[in-house]
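Colleague: Sequence plus the predicted model coming up.
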Amino acid sequence: MATRTQAPSPQKADELAQAAFALFCSRGIDGVNLDQIAAAAGVTKGSLYWHYSSKKDVILAAADLYYTRWREEMAAATGPAVTMVDKLEAAIAYSVRSCLLNDANRIFSTEVIALSVYDSDLRASWANFQDEVDRFFLGLTHQAVGNGELLCEDVDRAVDLMIAAMEGIKQIALFRPQICAPQSEQRTCRRLMSLLGTPA
């Protein structure tokens, strides 16, 4: 164990989470141990334990990193759009690129969801993130409908279906990877957008 002579460094904790995320994406969460994470981050195992008390804590930190990146990159993707429909289309396009076409993100999130079946802490972590994603898309879609840019009879149901469709595509990609091939991007975006309504 590391000698506790100074407070844990938030920067080092982030570096460990980033190293863990990269390893989890390439080798699978079960295929990575704490020694490998420490080595990838260039620290001792004792230093890793200084910041995280268990592998589960590292997984949760990697998940938090995933959530933070989603917030930052989604804001950048939707920020330049002018109308609410434009923002919605940009949000779906970013989601398809990040959640479906990006192998690392798709693999990591699929594994976290699978582990969440048996782990209440991981389940609560992912559920909070999913609630944030739901609120984000509900907000954009309600505004688009309210502005008269989009026709949709039941926004809540439409958003539920769109997100469920995206998650379904992610799962099917395990067996049919071509569904998440780059050439499918525009068609997938159009189909997901169509679930939210019809342009006014």
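Modeller: It's in.
Colleague: Please make it C-alpha for all contacts and neighbour counts, starting now.
Modeller: Will do.
Colleague: For Ala164, give its distance to Leu151.
Modeller: 20 Å (CA to CA, to the nearest Å).
Colleague: what comes up buried for the helix ranked longest in the chain?
Modeller: Assignment by DSSP state H gives helix 120-146 as the longest helix of the chain. Buried residues in helix 120-146, counted by 16 or more other CA atoms under 10 Å: 122-123, 125-126, 129, 133, 137-145.
Colleague: try it against this one:
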Amino acid sequence: MTPRPDVSAERKDQILNTAEDVFAERGFDEARMDDIAERSGLSKGAIYWYFKKKDDIIAALLDRVFRRNIESMRAEAARAGSVLDRLAAMGEQTSRDYESMSRLMPIALEFYAVALRQRKVRKHLATMYDEILAIIVPLIEEGIRNGELDDGVDPRQAATLLLGIYEGLGLVWAISPKTVDWKTLGPQAAQMLCDGLKRRGQGKKK
């Protein structure tokens, strides 16, 4: 007999795509697993086979978003150009990523709430942050070595600051969307940090 193809990845994507629509329309609290099953065309048992509860679906949705952002940051970090240019480009790309996930922001807020309640989810989020820092820290270290950045800069602290700026802007945007214009404020935030690092380095050389 011909072995049956493994459709696990396809089914998970089907469930997540449907859940994203349902959560966006009904809100996390009002959405039910039954709603996701009905909309996806799968049985409720099939939904529970892959995701035991709604919190697991939220974690998977945000993981997918983080993965896209992490891969785009890796691509920017690996391209040719100065460290300052690459840091600014990463900031601009992160802004575009945030803007593209506008429908998911209410879900993102719920994800952070779940992370506070559940150690497993909190640990998963911390792992995502560590992956982002693992991209930014070596880039800042490179900038220090080649003289672009001040040699007194702590690479991890600077990377954490950059991460915190965008996470903070994302939180403000989720609560008050009109306050944050990603097309202007996002790139400006990265540029301000880069200019600050560069000015301190130049000041020491005078």
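Modeller: Great, that's in hand. All of these numbers come straight from a predicted model, not from anything done at the bench.
Colleague: For the two chains, what TM-score is obtained?
Modeller: Once superposed, chain against chain, the TM-score is 0.79 (TM-score structural alignment, normalised by the length of the first structure); 195 aligned residues with a CA RMSD of 2.8 Å.
Colleague: So for Ala164 and Leu151 of the first structure, which sits in the more crowded spot?
Modeller: In terms of neighbours (other CA atoms under 10 Å), Leu151 is the more surrounded of Ala164 of the first structure and Leu151; the figures are 17 against 13.
Colleague: which position in the first structure aligns with Lys120 of the second structure?
Modeller: Here Lys120 of the second structure is matched to Asp121 in the first structure, going by TM-score structural alignment.
Colleague: Oh, that last question was meant for Phe66 of the second structure, not what I typed.
Modeller: With TM-score structural alignment as the criterion, Phe66 of the second structure matches Tyr67.
Colleague: Which parts of the helix or strand hosting that match count as buried, going by neighbours?
Modeller: Here Tyr67 of the first structure sits within helix 55-78, counting by DSSP states H and E. By 16+ other CA under 10 Å, the buried positions in helix 55-78 of the first structure come out as 55, 57-64, 66-67, 70, 73-74, 77-78.
Colleague: Which two of these have the greatest separation?
Modeller: By the measure CA to CA, Lys55 and Thr78 form the most distant pair in the buried residues of helix 55-78 of the first structure, at 34.5 Å.
Colleague: I'd say Leu62 of the second structure and Leu109 touch.
Modeller: No: if you go by CA atoms under 8 Å, Leu62 of the second structure and Leu109 don't touch, sitting 10.3 Å apart.
Colleague: For the residue most central in space within the second structure, give me its contacts.
Modeller: Centroid-nearest residue in the second structure: Phe66, 3.6 Å away (criterion: CA atoms, centre = their mean). Phe66 of the second structure makes contact with Met128 under the criterion CA atoms under 8 Å, 6 or more residues apart in numbering.
Colleague: mind checking how far it is from Tyr129 of the second structure?
Modeller: In terms of CA to CA, Phe66 of the second structure sits 9 Å off from Tyr129 of the second structure.
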